[in-house]
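Undergrad: What follows is a predicted protein model with its sequence.
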Amino acid sequence: MEREVLWKSLMMNGSIIIFWRQSILEKYVENIREEGFDVYLFDCESWDKNTCLSELGNTLEFPNYYGKNLDAFNDCLSDIVPSNEGFVLVFKNFDKFNERDKDTAFHVLDIIQNNSWRLLVENQKKLMAFVHSDDPRLEIQPVGALPVLWNNEEWLNKSRGI
């Protein structure tokens, strides 16, 4: 019997997945790499809007004309077509950024979600975001008209000690 493909089970309910336990996040990152995805890591602990947009642009190697605003992030992200299966943006300590700038944090995830579906439909490539939170109660409003849910292993509140 063929092993279930991780990206399919994760993207069933959207492309943004929340993680609380570091060990589970690391396991998913390792498994998604084995499926042929590139993984980009970001530490959001001290992010503000400017830091966020600069680091995203630098890490994803956006062109020099990247304007470091949300519209430019959307435009440049929509130009990326990976040569492999796809890519995953891993946001550690996202809850800290979300506390500091909830509006920008939401829009970054919303842009990723919308580009994820476009990339899948147009190029059969995948884009996901793994969002790590030290707060097991983190809730993010729906992005791309889809809810942002906890991963399969921490979906139940009791799995996160709540």
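TA: Cool, the structure landed. Residues are numbered from 1 along each chain as shown.
Undergrad: From now on I want contacts and neighbour counts done on CA atoms only, so please keep to that.
TA: Will do.
Undergrad: Could you pull out the buried residues of whatever helix or strand Asn58 lives in?
TA: Using DSSP states H and E, Asn58 maps to helix 49-59. By neighbour count on 16 or more other CA atoms under 10 Å, the buried set for helix 49-59 is Lys49, Cys52, Leu53, Ser54, Glu55, Leu56, Gly57.
Undergrad: here comes the other one, which I'd like you to weigh against the first:
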Amino acid sequence: MDAKNALNELLAGRLEPGVFQWRPPGSLDWAGRAERAGLRVFALDGRTVRDKESFLRRCAEVFEFPDWFGANWDALEDCLTDLSWAPAPKGYLIGYESWNDLAEADQGSFRTALDVFAEAVESWRDSDTPMTVLLSSAEAEAEGVPWLT
């Protein structure tokens, strides 16, 4: 299945939520399609994110975390499993682009971020608002992360 069809299956609820890699076609408005399907979209641009601190700062901005966000891994997980300030009609979709900047510069922080995303996805799995994380992979591959297919 190609990336466009896989996205259609995900948006229709026919694919289990998860953390996936995918190669979206350049012309595909994945965020707009997800929003029209009732998902709350967070576009996490990883350009210039090369360490834990810059990753957590970018997350705080993108997810519009409340002032009590503690800027550490536990606080990131707490916020991603709460999101009460960011209601979603049918679920959450996080598109993480340029993730390889962090993966290349700080592999440990990248792996911890993936673990936090996986915990958040799991916590939302059986709710009315499941969460999925898509790692846009134009050139690089994240070892151990399944492909959206």
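TA: Received it, and whenever you're ready, just let me know what you need. Values in this document were obtained by computation on a predicted structure and should not be read as measured data.
Undergrad: Just tell me the aligned range of the helix holding Asn58 of structure 1 in structure 2.
TA: Under TM-score structural alignment, the match for helix 49-59 of structure 1 in structure 2 covers residues 52-62.
Undergrad: can you list contacts of that stretch?
TA: 42-46, 49, 65, 69, 71-73, 76, 102, 106, 109 (CA atoms under 8 Å, 6 or more residues apart in numbering).
Undergrad: Over to stretch 26-38 of structure 1?
TA: Applying CA under 8 Å, 6+ apart, the contact partners of stretch 26-38 of structure 1 are Val5, Leu6, Trp7, Val39, Asn84, Glu85, Gly86, Phe87, Val88.
Undergrad: and Phe106 of structure 1, what pairs with it in structure 2?
TA: Aligned partner of Phe106 of structure 1 by TM-score structural alignment: Arg111.
Undergrad: Looks like Ile16 of structure 1 contacts Ala129 (just checking).
TA: Yes. Using CA atoms under 8 Å, Ile16 of structure 1 is in contact with Ala129, at 4.8 Å.
Undergrad: Comparing the two, which shows the higher neighbour count?
TA: Ile16 (29 against 21; other CA atoms under 10 Å).
Undergrad: After alignment, which residue of structure 2 pairs with the more buried one?
TA: Ile16 of structure 1 maps onto Val19 in structure 2, by TM-score structural alignment.
Undergrad: In contact with its match, which residues are there?
TA: Leu114, Phe117, Ala118, Val121, Thr132, Val133, Leu134, Leu135, Val145, Pro146.
Undergrad: So what does the last one match up with in structure 1?
TA: Pointing back at Pro146 of structure 2 there. Per TM-score structural alignment, Pro146 of structure 2 is aligned with Leu149.
Undergrad: What does Ser123 of structure 2 correspond to in structure 1?
TA: For Ser123 of structure 2, the residue aligned by TM-score structural alignment is Arg118.
Undergrad: Narrow the contacts of stretch 52-62 of structure 2 to those that are buried.
TA: The neighbour-count test (16+ other CA under 10 Å) applied to the contacts of stretch 52-62 of structure 2 identifies Phe42, Leu44, Asp45, Gly46, Val49, Phe65, Ala71, Trp73, Leu76, Leu102, Ser109 as buried.
Undergrad: Among those residues, name the ones in helices.
TA: If you go by DSSP state H, those have Trp73, Leu76, Leu102, Ser109 in helices.
Undergrad: thinking again about what came up before, considering the buried ones among the contacts of stretch 52-62 of structure 2, which is situated nearest to Glu141 of structure 2?
TA: The nearest member of those to Glu141 of structure 2, counting by CA to CA, is Leu102 at 12.8 Å.
Undergrad: Just to confirm, what residue in structure 1 is aligned with the closest one?
TA: Aligned partner of Leu102 of structure 2 by TM-score structural alignment: Phe97.
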